[in-house]
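Chemist: My questions concern the predicted model and sequence given below.
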Amino acid sequence: MVKYSQEFKLNVVKEYKSGELGYELLALKHGIGDQSQVRRWVTFYDSFGEAALLQNQNKKVYPVKFKLDVLDFMKRTGSSLMETAISFRIMNPSIISVWKKAYEKGGIEALERPRGRPSMSGKPNKKQKKQIHKKIISREEELERENELLRLEVEYLKKLQAFQMNPESYLEKHKQRYHSNSKKHSD
């Protein structure tokens, strides 16, 4: 997709307004891929003035509520992409069709997802920090649990070894311990 400078767009629109050439001839003259692009610039110029062509809204982020309002308006009124874009001052009407496809495919959640790549700054954002903290805590808890299980296993193996070496004395020793514990509970 070719990006045109703001000044270039404004010059093409002014040339159209002079009345010498139509959409198609202007597109051919300036090497613009499609006459609809010229028509879109003229429509925005007529609706919002020069400021519409000079604004750079490529990086504008729209809230989910706004996107839903736009899609609802389009559905209720049967407006075209261009009419809807003009009504909501969206300078790129094709973004509305992207929202519509995303909503149809994935619902509201699809409209919430940010587009494009995540930041390459290397610094984790707040959400990532919370997830890392949870992972550290859960990993720490996991290691403590594993440590406790290993202690129990070692204790069990020691008792097993003692029993195998001398079963009678082991049983006698533990019988005494068992009886002394049961007397405490029965008092």
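Modeler: Cool, got the structure.

Chemist: use CA for all of it now, contacts and neighbours both
Modeler: Noted.

Chemist: which SSE is Leu53 in?
Modeler: helix 50-54 (DSSP states H and E).

Chemist: list the buried ones in the helix or strand following that helix?
Modeler: Note on helix 50-54: by DSSP H and E, the next helix or strand toward the C-terminus is helix 64-77. Neighbour-count burial for helix 64-77 flags 64, 67-68, 70-71, 74 (criterion: 16 or more other Cα atoms under 10 Å).

Chemist: Quick check: next helix or strand after helix 64-77?
Modeler: Past helix 64-77, the next helix or strand by DSSP H and E is helix 81-87.

Chemist: let's bring in a second one:
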Amino acid sequence: MSKYNEKFKFMIVKEYQEGKLGYKLLAKKHDIKSHKQIINWVKNYEKFGMEGLTRKKQNKTYSVQFKLNVLSFMKRTGFSVTETALEFGLTNPPMITAWKKAFLEEGAESLEKPKGRPPMSDKAKNKNKKTIEDADESYEQKLERENELLRLEVAYLKKLRAFQMNPEDYLEKHKQRYHSNLKKSSD
């Protein structure tokens, strides 16, 4: 669903009020998906003025009782969704349709459920921070481990080269170390 700015909505409302084109023709002319949007804009403008055309930056939360009152009013009076929205000062009639659908499918409990993803708790935020810190530490640990493995590899290659150049001297040199280590451990 496209979002239209207030100037555009106001221009459409004024064009409708001039009486040259109806809702459907205006929707076609300005490439608006549904003429019902124009109906909502006109009625909101007539009831609330320019404030009826402005988009609310914050999402307002309505109580379950309020939602039930709206649905009850609509059923009792036979008003349309748009008329009911205007009566209760709501500028988004499809919201009432969503409430009605939820109520019919799942009952009043479904009207309690907040829309969207729940806010992140402080505990979850702290956990995310720790995970990032752990990832940094583990990265440092990985680098240290890689350094150690490279040192061991270099030492091994040096010993291998020394052995290949003069195996007898190498074995003699290391034999002495081996025997001295054995004597120390057996004492």
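Modeler: Ah, there it is. Since this is a predicted model, take the numbers as computed values, not measurements.

Chemist: TM-score for this pair?
Modeler: For these two chains in superposition, a TM-score of 0.60 is obtained (TM-score structural alignment, normalised by the length of structure 1); 124 aligned residues with a Cα RMSD of 2.0 Å.

Chemist: And the buried residues of helix 64-77 of structure 1, which is closest to Leu152 of structure 1?
Modeler: Nearest to Leu152 of structure 1 among those is Val64, at 53.2 Å by Cα to Cα.

Chemist: if I read this right, that closest one contacts Leu111, doesn't it?
Modeler: Yes - Val64 of structure 1 is in contact with Leu111 according to Cα atoms under 8 Å; the separation is 6.1 Å.

Chemist: And the lengthiest helix in structure 2, what does it pack against?
Modeler: The residue-count maximum for a helix in structure 2 (DSSP state H) belongs to helix 122-165. Contacts defined by 3 or more Cα pairs under 8 Å, 6 or more residues apart in numbering; DSSP states H and E place helix 122-165 of structure 2 against helix 167-186.

Chemist: which other residues reach the helix it packs on?
Modeler: With contact meaning Cα atoms under 8 Å, 6 or more residues apart in numbering, helix 167-186 of structure 2 is reached by 162-163.

Chemist: at 10 Å what do you get?
Modeler: 159-164 (Cα atoms under 10 Å, 6 or more residues apart in numbering).

Chemist: With distance to Phe103 of structure 2 added, can I get those residues in TSV?
Modeler: As requested, the contacts of helix 167-186 of structure 2 are exported to TSV (distance: Cα to Cα, whole Å):
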residue	distance to Phe103 of structure 2
Lys159	79
Leu160	79
Arg161	81
Ala162	83
Phe163	84
Gln164	84
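
Chemist: would you turn these into JSON lines with neighbour count and distance to Leu149 of structure 2?
Modeler: Below are the contacts of helix 167-186 of structure 2 laid out as JSON lines (neighbours: other Cα atoms under 10 Å; distance: Cα to Cα, whole Å):
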{"residue": "Lys159", "neighbour count": "13", "distance to Leu149 of structure 2": "15"}
{"residue": "Leu160", "neighbour count": "13", "distance to Leu149 of structure 2": "16"}
{"residue": "Arg161", "neighbour count": "12", "distance to Leu149 of structure 2": "18"}
{"residue": "Ala162", "neighbour count": "14", "distance to Leu149 of structure 2": "20"}
{"residue": "Phe163", "neighbour count": "14", "distance to Leu149 of structure 2": "21"}
{"residue": "Gln164", "neighbour count": "11", "distance to Leu149 of structure 2": "22"}
